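[1] just coords:
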């Protein structure tokens, strides 16, 4: 069953990578004729680029919080799929990121700091294996210090066992 989930995740990642690589603009008009006319310097599609300010596009809306099972730092299948999409964008548009590891309040502070670090490093290692430059990734552990949800229920604990990509 795990093998099947892994195969599905990898197939999804490949499809997402192909779709990301296929994003281009058409050079045909509504009549199906290709635009083969000359383009002067400083213009593209009739827009003067000399007066246009270049604005860096933000990363697309992807999940930036990844959850873990109790006392684990192993990535879930859905997390791997989401991180594969992040890796695709970070390869084409490298930028520094910070991975913040967290744990729930069970266990000692020292243990939760170490667990948060292991979780963040597992995310980092996966991104690096996907081709992201390791020098752009900062790993930080907050342990149990910054819970996302207050409370002593399993639902609250599960929301606090996370890594946040910032």
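    Everything's here; your move. On a predicted model such as this, the values are computed, not experimentally measured, just so you know.

[2] going forward, measure contacts and count neighbours with C-alpha atoms only.
    OK.

[3] which parts of the protein are strands?
    43-44, 47-48, 65-67, 97-102, 137-143, 162-165 (DSSP state E).

[4] export the ones you listed to a markdown table and tack on distance to residue 84?
    What follows is the strands of the chain, written out as a markdown table (distance: least, CA to CA, whole Å):
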| stretch | distance to residue 84 |
| --- | --- |
| strand 43-44 | 32 |
| strand 47-48 | 35 |
| strand 65-67 | 13 |
| strand 97-102 | 15 |
| strand 137-143 | 15 |
| strand 162-165 | 13 |
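
[5] now those in JSON lines, with mean neighbour count?
    Shown next, in JSON lines, are the strands of the chain (neighbours: other CA atoms under 10 Å):
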{"stretch": "strand 43-44", "mean neighbour count": "10"}
{"stretch": "strand 47-48", "mean neighbour count": "11"}
{"stretch": "strand 65-67", "mean neighbour count": "21"}
{"stretch": "strand 97-102", "mean neighbour count": "24"}
{"stretch": "strand 137-143", "mean neighbour count": "20"}
{"stretch": "strand 162-165", "mean neighbour count": "23"}
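
[6] put this beside the first:
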């Protein structure tokens, strides 16, 4: 009789569990076939028109030709490289057509060199881009050239790839 309470407890748990279980009833839902309603002739439909992009300012197009606003330089140089000349030309063309726009050209350097040297080199780079733009017809009063030296790096790191990315002049529209 010592095991009777344990056996009774197990038996009552088994009865309780079997009493709670239920079998789901499966009922078949009849399939209703719908035939499409024919469209009456002459009903108005929406006309789809292409978006006009002629009025969008090309300066705001992230994939446009004016999206690149950096002109890169070789080490210790302020001569506009060949790969930078198309960038200067495209922005110059935009500025000659939009004489109300102004640009701040920010000359930058990599981290090598002293502060004063880098500020002077950054100014020479900004001035080189400014001169190139004025030679392409941009009004001098649309352009301002400043140096940031090494204070505004585009890339972090102390390797040739980072330094090359930081030797640049940025064209900033105002």
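    Yep, that arrived. All figures in this text were calculated on a predicted structure; none of them were measured in a lab.

[7] related to what we said a few turns ago, nearest to residue 4 of the first structure, out of the strands of the first structure?
    strand 65-67 (20.9 Å; CA to CA).

[8] the closest one vs the second structure, mean deviation?
    Following the fit onto the second structure, the mean deviation recorded for strand 65-67 of the first structure is 0.9 Å by mean CA distance after the TM-score superposition for the first structure.

[9] what's that strand aligned against in the second structure?
    Mapped onto the second structure using TM-score structural alignment, strand 65-67 of the first structure covers residues 70-72.

[10] give me the contact list for the matching stretch.
    80-81, 83-85, 87-88, 129, 164-165, 167-171 (CA atoms under 8 Å, 6 or more residues apart in numbering).

[11] hang on, the earlier thing: right, and the strands of the first structure - which one's nearest residue 12 of the first structure?
    strand 65-67 (17.7 Å).

[12] helices of the first structure, start to end?
    Counting by DSSP state H, residue ranges of the helices within the first structure are 2-21, 77-92, 109-129, 154-160.

[13] which among the contacts of stretch 70-72 of the second structure gets closest to residue 154 of the second structure?
    residue 165 (6.4 Å).

[14] tell me the counterpart of the closest one in the first structure.
    Aligned by TM-score structural alignment, residue 165 of the second structure pairs with residue 159 of the first structure.

[15] ok, that match - how many residues close by?
    Residues lying near residue 159 of the first structure (other CA atoms under 10 Å) number 19.

[16] what's around residue 68 of the second structure, how many residues?
    Residue 68 of the second structure has 16 neighbouring residues, counting by other CA under 10 Å.

[17] go ahead and confirm it touches residue 88.
    No. Under the criterion of CA atoms under 8 Å, residue 68 of the second structure is not in contact with residue 88, lying 9.8 Å apart.

[18] centre-most residue in the first structure?
    residue 86 (2.8 Å; CA atoms, centre = their mean).
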